[in-house]
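*Asks:* Can you look at this prediction? I've put the sequence above it.
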Amino acid sequence: MLVLIGSFLLLMLVGAPVAVALATSSLLYLVIYGVAPDIIAAQRMIAGVESFPLLAVPFFVLAGNLMNIAGVTGRIYSFALALVGWMKGGLAQVNVIGSVVFSGMSGTALADAAGIGTIEIKAMRDHGYPVEAAVGVTAASATLGPIFPPSLPFVIYGMMANVSIGALFMAGILPGLVMTGLMMATIAFFAYRRGWGSDTPFSVRRLFAASLEILVVLAFPVAVYALYAAGLSLNIAVGLALIALIALDWYYDFSAVMALMTPVILIGGMTMGWFTPTEAAMAAVIWSLFLGLVRYRTMTLRTLVKASFDTIETTASVLFIVTAASIFAWLLTVSQAAALFSDFVFSLTDDWWTFLILVNLLLLVVGCFLDTIAAITILVPILMPVAARYGIDPVHLGLIITLNLMIGLLTPPVGMILFVLSRISKLSIERTTWAILPWLVPLVAALLLITFIPQITLWLPTQLGLIR
């Protein structure tokens, strides 16, 4: 076990990529101790990615890329500006609301930061906000991407922990709303302290237009229920309501109705049993193509090819990490590291509160050094047995792990959002880090609430019958 973990840490310290460090340390352990034939090791690596839920990874990544090239991010920004731009610190509030909407499409924090974050930082800078404030609020709001459904980290966690991905998706909604509320309250505090004003004049007409778009989206499930209650089959009811919505959007040319429909279609489809979370990723791609090719007509063959190659590159890197981490996690189990860790933690405390404090501290440190996918793949087999001994629900544990690792994306030395926003804002890594620090407060507050009040996470999936 010392060779496995020690060689991995050494390779990380000398700057080796995470996947290379995982694969090399695993191979070194196999060569020295000969715990399994080469063919078994190869089979374990292949088994790590030979999973139906992992099909969601390329499709959700592709859906996010297609939404970006379809011009949906600009429409979401315009919608959020009309809705909350008149508040104090208006563009900062727009930043959060825009991320909430975009998170229902992309499933990743990096897509949020690099997509709509680019528009938001430029707009805030042009309106006189300090660039540090723009970077900080963009970084904090980007963490909403993997909390609201759909979520790539939830897909990986669900596969590793053998937990319903649909339950994880539903479990993220209330925590996401809690995080949104805390971020908006933090913005209001900074706006009061720093004298930030509103960025667009209050307009009843614009506010009414934005509110009308929300009402139109909310009317969709009501219309489906009414048609179904009138005796139509569910499929026909949904089809008729969707046709009516598309016709209405085409006639009035709403800013973001069709974009707002994305999470409604995905969550509604999964709730009604039309498709699994994996199939929901494919539905997201089809909807993205419809918006870009038919509704908005902003996609070209060149942009489609670029989105496809970007998706291939991202998927390859994610699955390479999963493959390498799978054999590493298997060797941790074979070497009894998981059992030893479980006995050690249980000897420290028999209180679940204390255990979760230790887990949070561990994950916050790990998140500073490891990629999210690698961290989930390595740590879940170790933490799951221990959490089970404390009676902690695996869905609750999944939210805790994911939020901790999202905070890790904002911190050096390997925080990917840190590097993305540093490049977008043209700030040094040091200045970007200092800009983000104050915005960790609402994230840590949300983490504490979600950790120690399990009902925030578990209430909705329990009501929907996804967990008992």
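*Replies:* Received it, and whenever you're ready, just let me know what you need.
*Asks:* C-alpha from now on. contacts and neighbour counts both.
*Replies:* Will do.
*Asks:* What helix or strand is residue 201 located in?
*Replies:* Counting by DSSP states H and E, no helix or strand carries residue 201.
*Asks:* So residue 11 is in contact with residue 19, correct?
*Replies:* No. Using CA atoms under 8 Å, residue 11 makes no contact with residue 19, being 10.5 Å away.
*Asks:* who's more crowded, these two?
*Replies:* For residue 11 and residue 19, the more surrounded residue by other CA atoms under 10 Å is residue 19, and the numbers stand at 21 against 17.
*Asks:* which ones are touching the more buried one?
*Replies:* Shown in contact with residue 19 (CA atoms under 8 Å, 6 or more residues apart in numbering): 320, 321, 324, 325, 374.
*Asks:* now do 7 Å
*Replies:* Contacts of residue 19 were listed using CA atoms under 7 Å, 6 or more residues apart in numbering, and they are 320, 321, 324.
*Asks:* what's the offset of the helix or strand containing it from the middle of its chain?
*Replies:* According to DSSP H and E, residue 19 maps onto helix 18-33. On the basis of CA atoms, centre = their mean, to the nearest Å, helix 18-33 sits 29 Å off its chain's mean C-alpha point.
*Asks:* still on that earlier bit, in helices only, show me the contacts of residue 19.
*Replies:* 320, 321, 324 (DSSP state H).
*Asks:* if I read this right, the second one contacts residue 375, doesn't it?
*Replies:* So the one you mean is residue 321. No. Look at residue 321 against residue 375 with CA atoms under 7 Å: they stay out of range, at 9.7 Å.
*Asks:* Give the residue from those two that has the larger number of neighbours.
*Replies:* Applying other CA under 10 Å to residue 321 and residue 375 shows that residue 321 carries more neighbours, namely 26 against 21.
*Asks:* Show me which parts of stretch 420-427 are buried, residue by residue.
*Replies:* 420, 421, 422, 424, 425, 427 (16 or more other CA atoms under 10 Å).
*Asks:* Now do it: everything it contacts.
*Replies:* Contacts of stretch 420-427 (CA under 7 Å, 6+ apart): 114, 118, 135, 428, 429, 432.
*Asks:* redo that, cut-off 10 Å
*Replies:* Around stretch 420-427, the neighbours that count as contacts under CA atoms under 10 Å, 6 or more residues apart in numbering are 110-111, 113-114, 117-119, 121-122, 125, 131-132, 134-136, 138-139, 410, 416-417, 419, 428-433, 435.
*Asks:* putting a second one here so we can go through both:
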Amino acid sequence: MLLILGLTVLLTMVIGVPIAFSLGLGGSLALFIGSEVPPLLVIGQKVFRGMESFPLMAIPFFVLAGELMGKSITTKLINFASSLVGHIRGGLSQVTTLSSMFFGGVTGVGVAETAAIGSIIIPAMDKKGYKKSFAAAVVAASSTLGPIVPPSVPMVIYALSVGGSVSIAGLFLAGVIPAILITVFFMIVSYIIAIKEKHPVEGKFSFANVLRSLKEAIWALFMPLIIVGGMISGIFTATEAAVVAVVYALFIGFVVNKDLKLKDLPEYFVNTSVVTAIVLMLLGVSKIASWVLTVQQVPSMLSEILLSVTESPMIFLIIISILLFIVGCFIESSAAIIMLAPILAPVAMSFGVDPIHFGFMLVMNLMIGMITPPVGVILFVATGIADIKFEALIKAIVPYIVVAYFVLLLVIFFPALTTWIPSLLGY
């Protein structure tokens, strides 16, 4: 059964079949050929159960909240970031990174962040004399902050993929310190490049300007605080928090900023439906493959193999990181999370790795994969906006990829970076 499953998934992926169909076909063939259990019964049950979980409702609502807020507050967040760091040499690159961190607290989706911020920042940087490849690299790299800063859609997907055994709020909180570290290191890299390339210095710092732009951006900045704060305090669950986020976004768009139009809502609903349908299909069909792997005791066998190699949790995490690095280069992050999390999470527990630490490490690793060639999804979005060759972007983004993996190593070797804040709050 395992051979049939593995070969089918691998061959169909190589010829370009979408991941969901590859998993579904591989799992179904394995059942029909090698299982004594009625295949149609297992397929129907697993697909339905994979999609019937009530907490899954958090995904469409978080995505919709990001759609509603994205168009409304992007410029305001950029202006606020500009008031804080725009006066530094190469200020627009600094603004991009800081804006992405703020914007990540609204969308939680990397690709959406690239499109929203990149469509504004890249043309602006081009007019100021920055290289398009550099502008696209900064936008693409900074967009990885979206799924790391709470709230994060990939972290919701991870928690649901492992059967709800990990707290979504705990995963959200785990991202706070690493997100700050990545932001700081990205800004340092941009500053070094700015000195080398003699990027311009624009304006001077003005506290009055900070207060003015903060007043405009404050409603957007409150959103992650309301969501995460409500979950931590027990006022609402992750699903309820997602609904609150949508209501809040509608209030901001229609009442506060008054830039959200009824005629725009169908487009946002369609975009949300597409993203949700993809995730649900992946979750549903992945349960077939997961059942085959569980019946064949793959997690136990993998755990035994790795324990025979090393008993060190750190060595285990490095081995898994190398695996995730390879996977992240070729497979979209949500699909990779759904495929690998149910297998690797039990193995991590056998090594005594904290579930929140491992979950965040896995998500962060795959997010970096979104800017790693040859199939980094964010890279293709950024090249499309900047209208440059893929090769030019790859050369410019290498320093940011190196820095991102350095922060990942810090997360691996110092688990407290992800577990300290959640432990303070009882997770």
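*Replies:* Cool, the structure landed. Keep in mind the model is a prediction, meaning the values are calculated, not measured.
*Asks:* Got a TM-score for the two of them?
*Replies:* Here the superposed chains carry a TM-score of 0.96, computed using TM-score structural alignment, normalised by the length of structure 2; 423 aligned residues with a CA RMSD of 1.4 Å.
*Asks:* just the contacts of residue 19 of structure 1 now: which is nearest residue 190 of structure 1?
*Replies:* Using CA to CA, residue 321 comes nearest to residue 190 of structure 1 of the contacts of residue 19 of structure 1, at 39.1 Å.
*Asks:* which residues does that closest one contact?
*Replies:* Per CA under 10 Å, 6+ apart, neighbours of residue 321 of structure 1: 17-23, 48-49, 315, 371-375, 377.
*Asks:* Looking at structure 2, name the residue matched to it.
*Replies:* Using TM-score structural alignment, the equivalent of residue 321 of structure 1 in structure 2 is residue 282.
*Asks:* For its match, give its distance to residue 342 of structure 2.
*Replies:* For residue 282 of structure 2, the distance to residue 342 of structure 2 equals 13 Å [CA to CA, to the nearest Å].
*Asks:* In structure 1, which residues correspond to stretch 334-350 of structure 2?
*Replies:* Using TM-score structural alignment, stretch 334-350 of structure 2 lines up with residues 373-389 of structure 1.
*Asks:* mean shift between that stretch and structure 2?
*Replies:* When structure 2 is overlaid, stretch 373-389 of structure 1 sits 1.6 Å from its aligned residues on average, using mean CA distance after the TM-score superposition for structure 1.
*Asks:* what about burial for the contacts of residue 321 of structure 1, which qualify?
*Replies:* Among those, the ones that count as buried (16+ other CA under 10 Å) are 18-23, 48-49, 315, 371-375, 377.
*Asks:* ok, residue 251 of structure 2 touching residue 220?
*Replies:* No. Using CA atoms under 10 Å, residue 251 of structure 2 is not in contact with residue 220, being 11.3 Å away.
*Asks:* Who has more neighbours out of those two?
*Replies:* residue 220 (24 against 15).
*Asks:* Now do the same for the more buried one: its match in structure 1.
*Replies:* In structure 1, the residue paired with residue 220 of structure 2 according to TM-score structural alignment is residue 259.
*Asks:* same deal with residue 292 of structure 2?
*Replies:* Superposed on structure 1 with TM-score structural alignment, residue 292 of structure 2 falls opposite residue 331.
*Asks:* burial count for the corresponding residue of structure 2 for residue 168 of structure 1?
*Replies:* The equivalent of residue 168 of structure 1 in structure 2 is residue 171 (alignment by TM-score structural alignment). A count of nearby residues for residue 171 of structure 2, using other CA under 10 Å, gives 29.
*Asks:* Skipping adjacent residues, who's closest to residue 171 of structure 2 in space?
*Replies:* The spatial neighbour of residue 171 of structure 2 that comes closest, neighbours along the chain excluded (CA to CA, 6 or more residues apart in numbering), is residue 356 at 5.8 Å.
*Asks:* try residue 174 of structure 1
*Replies:* Nearest one to residue 174 of structure 1, counting by CA to CA, 6+ apart, is residue 456 at 6.1 Å.
*Asks:* if I pick residue 312 of structure 2, what's in contact with it?
*Replies:* 306, 351, 352, 353.
*Asks:* Which position in structure 1 pairs with it?
*Replies:* Residue 312 of structure 2 maps onto residue 351 in structure 1, by TM-score structural alignment.
*Asks:* Please, where are all the helices along the stretch 251-400 of structure 2?
*Replies:* Secondary structure of the stretch 251-400 of structure 2 by DSSP state H, counting those that start in this stretch: the helices cover 265-295, 298-309, 313-328, 333-350, 355-369, 377-386, 390-413.
*Asks:* and the angle from the first one to helix 19-34?
*Replies:* Same thing as helix 265-295 of structure 2. Inter-element angle recorded for helix 265-295 of structure 2 and helix 19-34: 30 degrees (by axes from the mean of the first three to the mean of the last three CA atoms, to 10 degrees).
*Asks:* Quick one: average offset of helix 265-295 of structure 2 versus structure 1, please.
*Replies:* Superposed on structure 1, helix 265-295 of structure 2 shows a mean distance of 1.3 Å to its aligned residues (mean CA distance after the TM-score superposition for structure 1).
*Asks:* Over to the third one?
*Replies:* Comparison of helix 313-328 of structure 2 with structure 1 after fitting gives an average deviation of 0.7 Å (mean CA distance after the TM-score superposition for structure 1).
*Asks:* Buried residues of that helix, list them for me.
*Replies:* Buried, per 16+ other CA under 10 Å, within helix 313-328 of structure 2: 313, 314, 316, 317, 320, 321, 324, 325, 327, 328.
*Asks:* Settle this for me: the third one is touching residue 347, isn't it.
*Replies:* Yes. Counting by CA under 10 Å, residue 316 of structure 2 sits close enough to residue 347 to count as a contact (9.5 Å).
*Asks:* Run through the residues that contact residue 458 of structure 1.
*Replies:* 167-168, 170-172, 174-175, 393, 395-396, 399, 450, 466-468.
*Asks:* Looking at the residues you listed, which one is closest to residue 55 of structure 1?
*Replies:* Within these, proximity to residue 55 of structure 1 (CA to CA) peaks at residue 168, which comes in at 16.8 Å.
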